[in-house]
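Asker: give me coordinates for this.
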Amino acid sequence: MDHDAGRQHMPPWPEIARWRKAERERLIGERLAIPADRRAGFSVAIAQRLDALIGDVAGRTVSLYWPFRGEPDLRPWAASVTGRGGVAALPVVIAKAQPLVFRAYRPGDRLEKGVWNIPVPAEGDPVIPDVVVAPLVGVDDRRFRLGYGGGFFDRTLASLPTKPLVVGVGYASQHIATIYPQPHDIPMDEVVTV
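Answerer: A predicted model of the protein is given here:
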């Protein structure tokens, strides 16, 4: 498949879907190949950049994620959000093909296994995030995110009553020319990579 982001022709969806699947596998493999100590350093650098980008978190709800398959580990930064008067939240899959809900999370809260055995808050009322920090599998030059293919991210953003600041986080190696965005794909406001 031609990866030229500027071209006018859009391949048919089945071809894009096959390409996205292969690209996901390639990018996740590259991410997992980064040594753990290097990923840890990247996570610290991403947290510092998030602080500079977002600013004061007091009184704001910031949705993060539990790290999975080599994603940047921002759990210490989540703890710092709550320590600075903000509310950290984690996304929870309620049902397939439905928007995510966000539940407040503080280190030490009881967690249970969610989809793909990713820990999620076991209880709590839904919260609406002011900021959504989303991990990247890939990201293109127009800030469209390649995720895991379940559609949860875009479906959730489209369903929120107010638009949050949406920040994608990942590694510089995850940049690609295009994801071949579809009408349902929603670009992120900002991207932080190292």
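Asker: C-alpha only now, for contacts and for neighbours.
Answerer: Fine.
Asker: longest helix in the protein, by number of residues?
Answerer: The single longest helix within the chain, with elements called by DSSP state H, is helix 13-33.
Asker: quick one: buried residues of that helix?
Answerer: 16, 20, 23-24, 27-28, 31 (16 or more other C-alpha atoms under 10 Å).
Asker: another for comparison:
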Amino acid sequence: MIDEDDDTSGSSACITHEVDPAHSGLSLADGVPKHSDVLRWRKAERARLIKERLEMSTSTRKSYSDLIAELLDVAIGDLSGRVVSGYWPFRGEPDLRGWLERLESRGGRCALPVVIETKAPLVFRIWGRGEKLERGVWDIPVPAAGKEVSPDVMIAPIVGYDRDAYRLGYGGGYFDRTLAATPKRPLIIGVGYSQAAMPTIYPELHDIPMDKIVTERGIFIRAAKSGESARNSHDTNGGSYL
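Answerer: Just a heads-up that it's a prediction; the model follows:
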């Protein structure tokens, strides 16, 4: 699921996961950053995190992708009769194509997201191994045909994620618009590498948290809030891994 970055330009962030917002030009007057500052800060973080994952070796990305695929089975559970929306890997994202191709043999069905128009929700089309694909927006393959469906499980690639399971995407807002327009909320799983962990993405009103985030380290659950059941936590960002 790909968004295009249309944020205003900003300087690159420095260091690793514990980036000081002030170093990226993020002003925290009264503890609340301005929207324009958040956009600039996110763009800098986005560039940093994508650069880091592209610098991983091909073999490392492959081994991490295999681990993530195994953990998705645990995170989702029984696949019988369920439609799972995936994505076609882009810019160093975990490659789950083999896992998606095996869904049908395990009782599930695979769907892929399609951009019909900019600034509009995504649609999802059923796709299976060997079925025709065509080049969509940003040259990412999408099903040439296929029934439009509403996924039971939505897998969203992440650029970054924080302790509350908010996802930093590519900046175009397609994911959030799609969820906001979905009558029945699916199980939402963010997928990425553990190097993408951040203290916060400074979520705004339109940002929607994931139910779970799966990395090569495990299944990440956001930190418990007041009234929620506590979970066994040993993650340095304040969330927990199962």
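Asker: if we can go back for a sec, and the next helix or strand after the longest helix of structure 1, how far out from the chain's middle?
Answerer: Later in the chain than helix 13-33 of structure 1, the nearest helix or strand by DSSP states H and E is helix 36-54. Between the centre of helix 36-54 of structure 1 and the centre of its chain there are 14 Å (C-alpha atoms, centre = their mean, to the nearest Å).
Asker: what about helix 36-54 of structure 1, how far off from structure 2?
Answerer: Once fitted to structure 2, helix 36-54 of structure 1 is off its aligned match by 0.6 Å on average (mean C-alpha distance after the TM-score superposition for structure 1).
Asker: that helix - contacts with which helices or strands?
Answerer: Helix 36-54 of structure 1 sits against strand 190-193, with contacts defined as 3 or more C-alpha pairs under 8 Å, 6 or more residues apart in numbering; DSSP states H and E.
Asker: show me what contacts the residue of structure 2 most remote from its centre?
Answerer: Largest separation from the mean C-alpha position in structure 2: Asp30, at 29.9 Å (C-alpha atoms, centre = their mean). By C-alpha atoms under 8 Å, 6 or more residues apart in numbering, Asp30 of structure 2 lies in contact with nothing.
Asker: show me what Gly168 of structure 1 aligns to in structure 2.
Answerer: In structure 2, Gly168 of structure 1 lines up with Gly190, judged by TM-score structural alignment.
Asker: ok, its match touching Asp162?
Answerer: No: the criterion here is C-alpha atoms under 8 Å, and Gly190 of structure 2 misses it with Asp162 at 11.1 Å.
Asker: show me the contact partners of the helix or strand that Val169 of structure 1 is a member of.
Answerer: According to DSSP H and E, Val169 of structure 1 maps onto strand 165-170. Applying C-alpha under 8 Å, 6+ apart, the external contacts of strand 165-170 of structure 1 come out as 46, 71-72, 130-137, 145, 188-194.
Asker: and the buried ones among those residues, selectable in ChimeraX?
Answerer: Buried residues within the contacts of strand 165-170 of structure 1, by 16+ other C-alpha under 10 Å, are selected in ChimeraX with:
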select :46,71,72,130,131,132,133,134,135,136,137,145,188,191,192,193
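Asker: what about the spatially most central residue of structure 1, which SS state?
Answerer: For structure 1, Ala134 is the residue whose C-alpha lies nearest the centre (C-alpha atoms, centre = their mean; 1.7 Å). Counting by DSSP: H, G, I helix; E, B strand; the rest coil, the backbone at Ala134 of structure 1 sits in strand.
Asker: one step back: need the buried residues of helix 13-33 of structure 1 in TSV (columns: distance to Val92 of structure 1).
Answerer: Putting these into TSV (distance: C-alpha to C-alpha, whole Å) gives the following:
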residue	distance to Val92 of structure 1
Ile16	28
Arg20	24
Glu23	25
Arg24	22
Leu27	24
Ile28	22
Arg31	24
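Asker: for these, which one is nearest Ala122 of structure 1?
Answerer: Ile28 (27.8 Å; C-alpha to C-alpha).
Asker: if I look at the closest residue in space to that closest one that isn't next to it in sequence, how far off is Ala52 of structure 1?
Answerer: Once flanking residues are discounted, Ile28 of structure 1 sits nearest to Val137: 6.4 Å by C-alpha to C-alpha, 6 or more residues apart in numbering. Distance of Val137 of structure 1 to Ala52 of structure 1, computed by C-alpha to C-alpha, to the nearest Å: 23 Å.
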